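Novice: Sequence and predicted structure below; questions after.
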Amino acid sequence: MSSFALHFDTIILIGMGLSFLLNLFFYVSNINKQVSLLITSGVMAVSYFTSNHLFLMDNTSWVYLDWIMYDIVTILIIYAFHKVKSVEFSTAAYYVFFGLTINTLLFAGMLFDTIALDEKEPWFFWYLYTFTVNTVDIIMISVLILNRDFLLLKRLKFLYKNE
């Protein structure tokens, strides 16, 4: 893995951790009492920390399977916490569900490409994967901090419900 990728990965990890600490501070200080933000940012910080530190960077394609499992488990844990606590999903929670789903699909594509197709040389999909996963991670961090629907995803939800 290149040096830039390791550094960018660290920035994403720090962003997830700081979004949780910021939401924790807002919650404790009575600035923002949205439990959904606290749950979502906390689970995301733990998930990204563990997925970043509990696998070997041995350059195998099977790491994509690990990341698929981490994202699925993260979605399920966030969903379960909200249901158990009877907490309404925040905008950030919806964005995290959407973002982790996109990342999971891309991880599955990379797993298929590198294992089933035995592709060893970078091609268009690899570049699309890299750009999209990093962009989605930055969007999730931004939404965990701002809790704003700046991509208008909620409009898509309402369009779907009206049909």
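Specialist: Ah, there it is. Residues are numbered from 1 along each chain as shown.

Novice: switch to C-alpha atoms for all contacts and neighbour counts from now on
Specialist: Noted.

Novice: residues touching the residue most central in space within the chain, list them.
Specialist: For the chain, the residue lying nearest the average C-alpha position, counting by C-alpha atoms, centre = their mean, turns out to be residue 100 (4.5 Å). Contacts here follow C-alpha atoms under 8 Å, 6 or more residues apart in numbering; on that basis residue 100 touches 71-72, 75.

Novice: adding another structure so you can compare the two:
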Amino acid sequence: MKVKRLDIGQSPVTLEQAKRHLRIASNDFDADITGKLEAAITAAENYTGLMLREYEFSVTGDFARQIKTGLMPIKEASVKVDGNEISDIDWEDSTVILPGTCSGRKIEIKIKTGFDVFPDDITAAILLVTGRLFENPSDSVENLPKASSNLLNAYKRWGR
């Protein structure tokens, strides 16, 4: 299977949320905070194995009824087999499941990842990391702050 990222959507945590968390009212640090916020989101994605931003991916390859994409959480998916749209698809975790009557040679899947409602505990973890990076810019953050990792543990994909 070949997985290609096509698009990056909105950030799950806004600059305004980060500024409120940091208690900053001016726009003087917006670029710096935005960079730290994006780094914090990436750190949370790496820690959990989840796609926290809304991404769009293309997955192509040989036909199979169950295609493990490694992408979670799947918000939307559409499938074409040999160029024909398949309507009765399902997904579980990172696996796209095709109906038993489906067959073909080549498969193309478009997947949109993300949450319908973004979890507050992940938002809190991202804001804690953003604050740590902002307050200690010269500190090498080798591990997530303990409170952040505790908040993210429930979402971590073990054995991915």
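Specialist: Cool, got the structure. For clarity, every value in this text was computed on a predicted model and none was experimentally measured.

Novice: what's the TM-score here?
Specialist: Both chains were compared after superposition, and using TM-score structural alignment, normalised by the length of structure 2 their TM-score is 0.28; 75 aligned residues with a C-alpha RMSD of 5.1 Å.

Novice: Return the member of the contacts of residue 100 of structure 1 nearest to residue 28 of structure 1.
Specialist: Comparing these against residue 28 of structure 1 with C-alpha to C-alpha picks out residue 75 as the nearest, at 25.0 Å.

Novice: Grab the nearest non-local neighbour of that closest one.
Specialist: The shortest distance from residue 75 of structure 1 to any non-neighbouring residue, by C-alpha to C-alpha, 6 or more residues apart in numbering, is to residue 97 (6.2 Å).

Novice: Are any of the contacts of residue 100 of structure 1 buried, and if so which?
Specialist: Among those, those classed as buried by neighbour count (16 or more other C-alpha atoms under 10 Å) are 71, 75.

Novice: How many residues are close by the nearest residue to residue 60 of structure 2 once chain neighbours are set aside?
Specialist: When the adjacent residues along the chain are set aside, residue 60 of structure 2 lies closest to residue 108, with 4.5 Å between them (C-alpha to C-alpha, 6+ apart). Neighbours of residue 108 of structure 2 under the rule other C-alpha atoms under 10 Å: 21.

Novice: Now do residue 108 of structure 2 against residue 148 of structure 2, distance only.
Specialist: 37 Å (C-alpha to C-alpha, to the nearest Å).

Novice: next one: residue 33 of structure 2
Specialist: As it turns out, when the distance is counted by C-alpha to C-alpha, residue 33 of structure 2 lies 18 Å from residue 148 of structure 2.

Novice: Equivalent analysis for residue 75 of structure 2, please.
Specialist: Computed with C-alpha to C-alpha, the distance linking residue 75 of structure 2 and residue 148 of structure 2 is 24 Å.

Novice: Comparing those two, which residue is more hemmed in?
Specialist: Neighbour tally, residue 75 of structure 2 and residue 148, criterion other C-alpha under 10 Å: the higher count belongs to residue 148, 20 against 15.

Novice: got the contact list for that one?
Specialist: Neighbours of residue 148 of structure 2 in contact, by C-alpha under 8 Å, 6+ apart: 124-126, 128-129.

Novice: likewise residue 108 of structure 2?
Specialist: Under the contact definition (C-alpha under 8 Å, 6+ apart), the residues listed for residue 108 of structure 2 are 58-61, 79-81, 83.

Novice: For those, please prepare JSON lines with the additional fields neighbour count, distance to residue 92 of structure 2 and secondary structure.
Specialist: Converted to JSON lines, the contacts of residue 108 of structure 2 look like this (neighbours: other C-alpha atoms under 10 Å; distance: C-alpha to C-alpha, whole Å; DSSP: H, G, I helix; E, B strand; the rest coil):
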{"residue": "58", "neighbour count": "19", "distance to residue 92 of structure 2": "18", "secondary structure": "strand"}
{"residue": "59", "neighbour count": "17", "distance to residue 92 of structure 2": "16", "secondary structure": "strand"}
{"residue": "60", "neighbour count": "20", "distance to residue 92 of structure 2": "18", "secondary structure": "strand"}
{"residue": "61", "neighbour count": "15", "distance to residue 92 of structure 2": "19", "secondary structure": "strand"}
{"residue": "79", "neighbour count": "23", "distance to residue 92 of structure 2": "15", "secondary structure": "strand"}
{"residue": "80", "neighbour count": "16", "distance to residue 92 of structure 2": "18", "secondary structure": "strand"}
{"residue": "81", "neighbour count": "21", "distance to residue 92 of structure 2": "19", "secondary structure": "strand"}
{"residue": "83", "neighbour count": "11", "distance to residue 92 of structure 2": "23", "secondary structure": "coil"}
